[in-house]
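Chemist: Need the 3D shape of this:
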Amino acid sequence: MTDSMLCESLASARRRLTEALVSAGRPTDAARLLAVSKTKPAGMIREAWSLGQREFGENYVQEALEKQAELADLGDIVWHFIGPLQANKTRAVAEHFDWVHSLDREKVARRLNDQRPEELGPLQVCLQVNVSGEASKSGVAPGELEALAEAVLSMPRLRLRGLMAIPAPARDIASQREPLARLRQALEALRRRFPEAPLDTLSMGMSDDLEAAVLEGATLVRLGTAIFGTRDTSRR
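Modeler: Predicted coordinates for the structure are as follows:
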C-alpha cells in the first residue's frame, strides 16, 4: 500500500465512523478509531501516525515489541494489546502497552498487576466477554464477569475501563446488534454494581459490524484491513 492509498483509506475509515455516529444520534467524538496494525510494518504505522492516528492495536507480543522499538521516537503513540494473552507474555505487555483489551482470567490480571512498572501508571484494561458462547473464542463467560471485575478493581496497577467482545459473524445488522447489545447491557450492569469505577469503554466493532457496534454504544472500534489493506499472515 502506498502512502497516498493509506491516506485515503484512513480518511475513509474516519468518515465511516463519523457517519455511523451521526446516524446513531451520538456525538461525533463519542467513539475513537483504533487502527489494528498487526502484521503491518512499522513504516505503515509511522505513516498513519503522521496522518493524525495515535492509537494502534497489536495481537502478537514479539512483533509488537519490535515495532515499538523502531517507533520509540513517537512519544504520544498509544499501544493497545488486543490479542489472546498467555500468562508467559504478561511481563512484556505490562511493561510496553498502555491498554489491554483481552483480559479474561484473574491469574493473568494478577500477573499484569504485579509486573506493571509503577512509574508507568495503571494499565488500562478491558475484560473480554464471550458474548456468543463460542467454544473456540477467548473471553470470560457472562455469568463470571462480575467476579472477575471485582477482582480486577482490587488491583492497584490496573484500571478497569470496560468490556470488549468479538462476536460471531452475522449477516444483517439486526443479528449483529444482538450480541453487541448483550455486551452493552453487561457494562451497564457493572456500572450499577461498581458505581465508583471508571467504566466508560466498549471496545467492539470491526470492519463488518462497525455500524451495528456504534448503534449499541461502542466507544472504541477496531479497524485493520479497512485502513492498512489485506494482512500478510506470514508476518509474525
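Chemist: switch to C-alpha atoms for all contacts and neighbour counts from now on
Modeler: OK.
Chemist: where along this protein do the strands fall?
Modeler: 32-36, 55-58, 78-81, 99-103, 123-128, 158-164, 201-203, 220-223 (DSSP state E).
Chemist: other SSEs contacting the first one?
Modeler: Going back to what we said before, that points to strand 32-36. Packing partners of strand 32-36 (3 or more CA pairs under 8 Å, 6 or more residues apart in numbering; DSSP states H and E): strand 55-58, strand 220-223.
Chemist: hmm, who's touching the last one?
Modeler: If you take CA atoms under 8 Å, 6 or more residues apart in numbering as the criterion, strand 220-223 is touched by 13, 31-36, 57, 201-207, 210, 213.
Chemist: So what's the residue count around the closest residue to Gly121 other than its chain neighbours?
Modeler: For Gly121, ignoring the flanking residues on the chain, the nearest one in space by CA to CA, 6 or more residues apart in numbering is Arg157 at 6.9 Å. When neighbours are defined as other CA atoms under 10 Å, Arg157 has 23 of them.
Chemist: next up, for comparison:
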Amino acid sequence: MSSIADNIGTVTRRIQKATLKAGRKPDSVHLLAVSKKRAADDLRTAFAAGQRAFGESYVQEALDKMETLADLDTIEWHFIGPIQSNKTRQIANAFDWVHSVDRLKIAQRLDEQRDSALPPLNVCLQVNINNESTKSGCSLDDLTDLADAIEEMPNLSLRGLMAIPDPDQPEAELRSSFRKLANALKKLRQEAPASGPLDTLSMGMSDDLEMAVEEGSTWVRVGTALFGPR
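Modeler: Got it, this is the predicted structure:
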C-alpha cells in the first residue's frame, strides 16, 4: 500500500504534467489536501512530506486538529464545506481561506466577525455552475452583485470562484462545467472593481484534476488520492 508521502508525490507529478501540457507556469496550480474525516496524524505525515494546505468541512473537527497541530506554524487551513450562520465566527478567525461563500449574509458575517488584527480572509464564491437543486452555491446571474458587495468588505479578500460539478456527468459536460466557471471568472474580472486579485479557480478533484488544470484551475482539491478511501 502506498504511503501518504508517495501519494503526494504521485499527485504532484500529475499536476505538473497537466500544467505543462496546458502550457501554464509550473507553479500556477496548488494542491489542497482534503483532510476532512482524516486523523491529525495523517495531516502531520502529509505536512512532513511537504504538503502545507489542508481543506476541512466540519468546524469542530477542524478546530480540534488545529489545536493538535499548533506546532506546525506554516500550515494553511482552508474551509471548503457548507457554512452555517452559527459557525461563521469560528470560521472567520481560525481559517486562512474559505472556498464556499455562497450568499451575502454569510459574507457579511465573516467580514464583521473576522478579527481586524488578522489579515483579510481569502474567500472564493461557490457557484452552482449547473443550477443543480442538490448543490449549494450562488447562481451565475447573482455572481457580479455578490462580488461587488464583498469588494466593499475590509476584512475579506475576494480571490475567485469555486465549484463542485457533478463528477459522474459525461466527460464533455464536466469539461464544459469547468470552462463555464473559468469564463465566469474572466467576466468577473472585467465587471468587478479591481481591489482584489481575482486569481483563483478552485475546481478539480482526485479523478478529474487533469481536466480541471487544462481548463484553468489554480487549486485542485484532492483527498482520496492522497489519503486513500475513508
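Chemist: Let me have the strands of structure 1 in a markdown table, extended by distance to Arg91 of structure 1 and mean neighbour count.
Modeler: What follows is the strands of structure 1, written out as a markdown table (distance: least, CA to CA, whole Å; neighbours: other CA atoms under 10 Å):
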| stretch | distance to Arg91 of structure 1 | mean neighbour count |
| --- | --- | --- |
| strand 32-36 | 22 | 22 |
| strand 55-58 | 16 | 23 |
| strand 78-81 | 13 | 22 |
| strand 99-103 | 12 | 26 |
| strand 123-128 | 12 | 25 |
| strand 158-164 | 13 | 25 |
| strand 201-203 | 23 | 25 |
| strand 220-223 | 24 | 22 |
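Chemist: mind putting those in TSV, distance to Glu66 of structure 1 included?
Modeler: Formatted as TSV, those follow (distance: least, CA to CA, whole Å):
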stretch	distance to Glu66 of structure 1
strand 32-36	16
strand 55-58	11
strand 78-81	13
strand 99-103	18
strand 123-128	20
strand 158-164	24
strand 201-203	25
strand 220-223	21
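Chemist: can you tell which of those strands is closest to Gly25 of structure 1?
Modeler: Nearest to Gly25 of structure 1 among the strands of structure 1 is strand 32-36 (15.7 Å), distances taken as CA to CA.
Chemist: Pull up the aligned stretch in structure 2 for that closest one.
Modeler: On structure 2, the counterpart of strand 32-36 of structure 1 by TM-score structural alignment is residues 30-34.
Chemist: mean deviation of the matching stretch from structure 1?
Modeler: In the superposition with structure 1, the average deviation recorded for stretch 30-34 of structure 2 is 0.4 Å (mean CA distance after the TM-score superposition for structure 1).
Chemist: aligned partner of His61 of structure 1 in structure 2?
Modeler: Not quite, residue 61 of structure 1 is Val, not His. Using TM-score structural alignment, the partner of Val61 of structure 1 in structure 2 is Val59.
Chemist: was I right about its match contacting Ile91?
Modeler: Yes. Val59 of structure 2 is within contact range of Ile91, at 7.1 Å (criterion: CA atoms under 8 Å).
Chemist: Who has more neighbours out of those two?
Modeler: Between Val59 of structure 2 and Ile91, counting by other CA under 10 Å, Ile91 is the more crowded of the two (25 against 20).
Chemist: what residue of structure 1 matches up with that one?
Modeler: In structure 1, Ile91 of structure 2 lands on Val93 (TM-score structural alignment).
Chemist: same question, Leu43 of structure 2
Modeler: Structural alignment (TM-score structural alignment) places Leu43 of structure 2 against Ile45 in structure 1.
Chemist: Leaving out chain neighbours, which residue sits closest to that match?
Modeler: Excluding the flanking residues, the one nearest Ile45 of structure 1 by CA to CA, 6+ apart is Ser37, at 7.0 Å.
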